[in-house]
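1. Sequence first, predicted model second:
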Amino acid sequence: MAETGKRDERHGSHTETGICVHSLPPGNMQMQPLRFLQHCGSCNRALGHEADIYIYKGESAFCSTECREKGMMIDHARRNPS
């Protein structure tokens, strides 16, 4: 076991008070983007890397506040049918 408070760069982990906490993988490993961040949940427009993304409940991404509001209204209608 590594000494308390030492970082092990080979495994991307850090031990502190006997607990090993894993961090992100080394830079040579590619991370796949979360699929819900690729397209707007309302209009299906592609979401760019430089554009603002509006999130609702951590599971839906939208290209604008208008699309997010529309998604919120649809979600509310599904949860509270008349």
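-> Cool, the structure landed.
2. From now on I want contacts and neighbour counts done on CA atoms only, so please keep to that.
-> Noted.
3. Secondary structure of His49: a strand, I assume?
-> No - counting by DSSP: H, G, I helix; E, B strand; the rest coil, His49 falls outside a strand, being coil.
4. For it, grab the count of nearby residues.
-> His49: 9 surrounding residues under other C-alpha atoms under 10 Å.
5. for comparison:
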Amino acid sequence: MIPRAPSLFHIEDGVAAAKPMPDGVSGELVGLRLIIQPSTPRQRPPMAVLRRSAVRPSPSPAMTSASGCLQLRDEGFMGLGFLKCCYCCHKKLDADMDVFVYKGEQAFCSAECRSQEMAREERREIEMLVRRRREAFHSRRAAPPPKIGGGSTDRQARLQIAAW
């Protein structure tokens, strides 16, 4: 039989008796156990929620638009500027609000705004795919048919096809 290496998450029985415990603390030691639970197929991944209180605002120059949302003057610098207002409804995001983030640089005030943007993006992708397929179909139909037998006329091509 192959000897097993001691587990990091298992506490030996003799360790608890060797150390004296302060008053009010039981002598029973509790170790860590790994609990593995398979996720169900219906279970959705957790939404990305960013707590604004943990983020310091950047000291870059800003200007206020008509919606009350702060916008950065320097377009090249993204920084934390996307956390100023909701990407969907342009509502100003306060420091005490939960911010829902999608694709890393799109902040939303609620899960509803986030799901609306996701649905909008999905519709755009489907429309783009349909447009590409239509263009490919029309370009194939608009192209002249390939000539049979080099530079022959249509009558000669029909005769060649009929002879087969």
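-> Right, received. Where do you want to start? Just so it is clear, the structure is predicted and the values come from calculations on it, not from any experiment.
6. Any idea what the TM-score comes out to?
-> Here the TM-score for the pair of chains, by TM-score structural alignment, normalised by the length of the first structure, is 0.56; 53 aligned residues with a C-alpha RMSD of 1.8 Å.
7. Quick check: Cys86 of the second structure touching Leu93?
-> Yes - under the criterion of C-alpha atoms under 8 Å, Cys86 of the second structure makes contact with Leu93 at 6.6 Å.
8. tell me, what's touching the two both at once?
-> Counting by C-alpha atoms under 8 Å, 6 or more residues apart in numbering, the shared contacts of Cys86 of the second structure and Leu93 are Cys109.
9. Which position in the first structure pairs with Glu121 of the second structure?
-> With TM-score structural alignment as the criterion, Glu121 of the second structure lines up with Asp75 in the first structure.
10. how far apart are the helix or strand where that match lies and its match in the second structure?
-> Taking DSSP states H and E as the criterion, Asp75 of the first structure maps to helix 65-79. In the superposition with the second structure, the average deviation recorded for helix 65-79 of the first structure is 0.9 Å (mean C-alpha distance after the TM-score superposition for the first structure).
11. Pull out the buried positions in that helix.
-> For helix 65-79 of the first structure, the neighbour count (16 or more other C-alpha atoms under 10 Å) marks 67-68, 70-72 as buried.
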